[in-house]
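[1] would you be able to build a 3D model of this:
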Amino acid sequence: GWEAPPPRMAPAPQLRDKGKVHDINEKYNWLIHLKYVRQEYDECLVTIETALKESKGMAEYAIYVKALIKRQRGEIQESLQLFQAATCLNPHNICNLKQVGRSLYLLGRHKAAIDVYDEAQRIGIDDWEIKHNKGLCFLYLKQYEDAAEAFKSANSIQRHDTTYMQLGKVYTLQEDYRTAIEVYLEALEFSPENPEMLTTVGLLHLRLGENYKAFDFLGNSLTHDPRNPKTILAAGSIIQDHADMD
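    Coordinates of the predicted model:
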């Protein structure tokens, strides 16, 4: 999906003294930003190449946005190399490191991604996105305890439905359905109308043979999203079971 670029970056410390490069970056960064947010990607890339040529490749923001565009177009390996180049120019920019980690994750290089997120954590502040993405990496590596810890840590910084969904998934994969339900119920305190969450709780109750509870949650979900096929099928199966029993 579309990603908003960060606010135009401050130049790396080693570039600030190089007045000419700084002036070139200032000249083009606002234009690159504008074309990117307007989703005029081809024109944006032309401006980026001009900025890179004039700055002799020392334009961090231009490289960063070029990497975002490459990734959107499915060129993950190229985007990784560009994010790494941006990181070389400014090693202490957390945005760069997070994107290197994200690209490694998308390439299935989960252990390498975790190392990058650890580095980002070491030099930056507590960040929800870093903890959440580390959790995703651990989940793929089937390191469930580490995954759960990372997701809990992410939620302690900032609560997100997506983190609760993944944390519940960790417990579901270990067949600890009760704990998974507890996680989702906590999430529903903050997002009581989330149909995906309501359906997931309903399906877990169904697995535990608690049909009445399951039907409650599935019915509630359908009031918010009446066309979800998964919810309709599950609710229908409960109705069918009861009809058969009658």
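[2] from here on, contacts and neighbour counts on C-alpha atoms
    Noted.
[3] burial of Gly19, as a residue count?
    Gly19: 10 surrounding residues under other C-alpha atoms under 10 Å.
[4] look up how far Tyr164 lies from Ser153.
    11 Å (C-alpha to C-alpha, to the nearest Å).
[5] same check on Ala187?
    6 Å.
[6] of those two, who's got more company?
    Neighbours were counted for Ala187 and for Tyr164 using other C-alpha under 10 Å; Tyr164 has more, 25 against 22.
[7] what's the closest non-adjacent residue to Ser55?
    Spatially, and ignoring its direct neighbours in sequence, Ser55 is nearest to Val21 (5.4 Å; C-alpha to C-alpha, 6 or more residues apart in numbering).
[8] please provide the structure for the following sequence as well, for comparison with the first:
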Amino acid sequence: MRKHSLSVENPLEHGKHLFRFCLVHVKVFQNVFIYAINISDFGRGSRNWLLHVRYVRGEHALCQDLADELQRQNNNKHRYAHFIKGSVLADAGRYQEALERFHSCLRLLPQDPEPLKQVAMCLFRQGRFQLSQEAYLEADKLTKYPDAEIYCALAECAWNLGDLQRGVEWARSAVQAGGAERAGALLARQLVASGDIHAALCAYDHALTSHACGADTLAAAGALRLRTGDPRRAFQLLGAALAQQPTQHPAALALAAMMLQHKDLDAALARLKAALSAHPTCVAAHSNLGLALMGKKKYIAALTCLQRAVWSAPLSARAAHNLGLALIICRRPASAFCRLATSAALQPTQPHTVLLIAITLERLGDSRSDAAYARAAALAPNDPLIMLNLAGRHARAGRLGDALQHAVKVADLHKMAEKPDAQLASSLANLVALLRDSGVELSQLPMSLPELDSPSPRPVGKEDQNSPDEELAPDEV
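    Model prediction:
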């Protein structure tokens, strides 16, 4: 056994070490003495602490046995035993039996708000939101001080009942009562649902600066920043969410969407694969992965991913739309029409889906394509992409006057845009060049269009995405 030696060169230091040694041993003996007293009084003292310890440790069987024993000793009037048995039953999903136990607590002491809160929670988990809200309101009357947990629960009840205004009020009360991250995130979510995006951003900022928030809150705040056009702040928040929880798939999906917008396909693929490893049935991840593979010309793998997204969510209009777009690029217009018709049936007012249907019908040689083009233009009369495709349709059909009229409108919309699309301007320049070669007078155009040094990508519907002599790249398995 190793012996510890103390230096005697400095008597003061020797005294300090000796004092610490004695103090530690006194504390050890004191704890042993207190434990011995507790053991001696175990038979006649309260054993609520033991119930609590066993419940917290998850020893539910031992907890139930001890609760039954305490009930027999106290003629079935032991309140805490009823409470713990109700909590165990609620954790097991037996909410109706748990309600009976909590009601027994309330009969023994009606002024205690804790059993009433548990009753409200069981009702909420059963989907009985109106009764849960009433129980939480009664519990709020019994509490002496503002309870942030009750206010958060009331906000969630109002959310499920569709009363967003009351939900926002309760969430604000929860934030003022010190509800921390849960209250701030709940308030922001309610504000987003009610359409007040600026207030939701302020709520997220307050929660992030006041509390150490988790990955879910960081991801939600980052996604909202991305929606409002603040990619730099969104990138910071989403990166923080992934650093805290690498398997947080909403953050990975949002980052992948940002990377797809910036044409960084390899980084987007890595994020999407990470998201799928955490959530293999995520429809958005499969759909975005298919679009990313389509950008890398991995056509078979892209169609496989998009088809898997459609199988996972047969009622998703967006998944059907993306698969239809991929099938158009792969020159399979009949299959594309079936998928796009499904998407249009699920979401009839989506103009770009109707535009793709028009393109598909034109490639199939169906005369109904003109009606589809007109329908897309009626749904979005100020969309330059739709107007450009409509002008191209008129030009291919020989209606050069109508083509020029719509080209003028596209030029006006392009001029008024805050961020002009270079690809759209290039495609418009191609159309104008074709009209000029056909002998059309172009003096009506209000803007000078860029001259192209080399052929640029045309929008979907002008011509095939791939040239006839282009070979498809090898696909991934």
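[9] isn't the residue nearest to Ser55 of structure 1 up against Gln14?
    No: contact criterion C-alpha atoms under 8 Å: Val21 of structure 1 and Gln14 do not qualify, at 10.7 Å.
[10] so those two - more neighbours on which side?
    Val21 (21 against 9).
[11] which ones are touching that one?
    15, 55, 58-59 (C-alpha atoms under 8 Å, 6 or more residues apart in numbering).
[12] of those, which belong to helices?
    Leu15 (DSSP state H).
[13] ok, which pair from the contacts of Val21 of structure 1 is furthest apart?
    Using C-alpha to C-alpha, the contacts of Val21 of structure 1 span at most 10.6 Å, a distance reached by Leu15 and Ser55.
[14] would you map the helices across structure 1?
    With DSSP H as the criterion, structure 1 has helices at 13-16, 19-37, 41-54, 60-72, 76-89, 94-106, 110-123, 128-140, 144-157, 161-173, 177-190, 195-207, 211-224, 229-245.
[15] for the third one, packing partners?
    Meaning helix 41-54 of structure 1. helix 19-37, helix 60-72 (3 or more C-alpha pairs under 8 Å, 6 or more residues apart in numbering; DSSP states H and E).
[16] quick one, which of those is packed in tightest?
    helix 60-72 (a mean of 23; mean count of other C-alpha atoms under 10 Å).
[17] surely Ile32 of structure 1 is in contact with Glu49?
    No: using C-alpha under 8 Å as the test, Ile32 of structure 1 is too far from Glu49 to be in contact (10.4 Å).
[18] equivalent range in structure 1 for the host helix or strand of Trp311 of structure 2?
    Assigned by DSSP states H and E, Trp311 of structure 2 belongs to helix 299-312. Against structure 1, there is no aligned range for helix 299-312 of structure 2 (TM-score structural alignment).
[19] before we move on, what about stretch 360-369 of structure 2?
    With TM-score structural alignment applied, stretch 360-369 of structure 2 matches no range in structure 1.
[20] what about that stretch, how long is it end to end?
    Its first and final residues considered, stretch 360-369 of structure 2 spans 8 Å by C-alpha to C-alpha.
[21] cool, stretch 32-46 of structure 1 as well?
    End-to-end distance for stretch 32-46 of structure 1: 9 Å, by C-alpha to C-alpha.
[22] what of stretch 65-82 of structure 2?
    One end of stretch 65-82 of structure 2 sits 12 Å from the other (C-alpha to C-alpha).
[23] how far does that stretch sit from its chain's centre?
    Stretch 65-82 of structure 2 sits 45 Å away from the centroid of its parent chain (C-alpha atoms, centre = their mean, to the nearest Å).
[24] in structure 1, what residues pair with it?
    Alignment of stretch 65-82 of structure 2 against structure 1: residues 46-63, by TM-score structural alignment.
[25] in that stretch, what counts as buried?
    Residues 47-49, 51-52, 55, 57-63 are the ones in stretch 46-63 of structure 1 that count as buried (16 or more other C-alpha atoms under 10 Å).
[26] and if you look at stretch 239-252 of structure 2?
    Under the neighbour-count criterion of 16+ other C-alpha under 10 Å, stretch 239-252 of structure 2 has 239-242, 246-252 buried.
[27] just send those residues back as CSV, with distance to Leu142 of structure 2 too.
    Shown next, in CSV, are those (distance: C-alpha to C-alpha, whole Å):
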residue, distance to Leu142 of structure 2
Gly239, 43
Ala240, 41
Ala241, 39
Leu242, 42
Pro246, 43
Thr247, 42
Gln248, 39
His249, 41
Pro250, 40
Ala251, 41
Ala252, 44
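[28] if we can go back for a sec, which helices and strands sit right next to the helix holding Trp311 of structure 2?
    Helix 299-312 of structure 2 packs on helix 283-295, helix 317-329, going by 3+ C-alpha pairs under 8 Å, 6+ apart.
[29] circling back: closest to Asn194 of structure 1 out of the helices and strands packed on helix 41-54 of structure 1?
    Once the helices and strands packed on helix 41-54 of structure 1 are compared by C-alpha to C-alpha, helix 60-72 is nearest, at 27.8 Å.
[30] ok, for the most centrally placed residue in structure 2, nearest residue in space, not its chain neighbours?
    Of all residues in structure 2, the one closest to the mean position by C-alpha atoms, centre = their mean is Pro250, 5.0 Å from it. Excluding the flanking residues, the one nearest Pro250 of structure 2 by C-alpha to C-alpha, 6+ apart is Ala219, at 6.5 Å.
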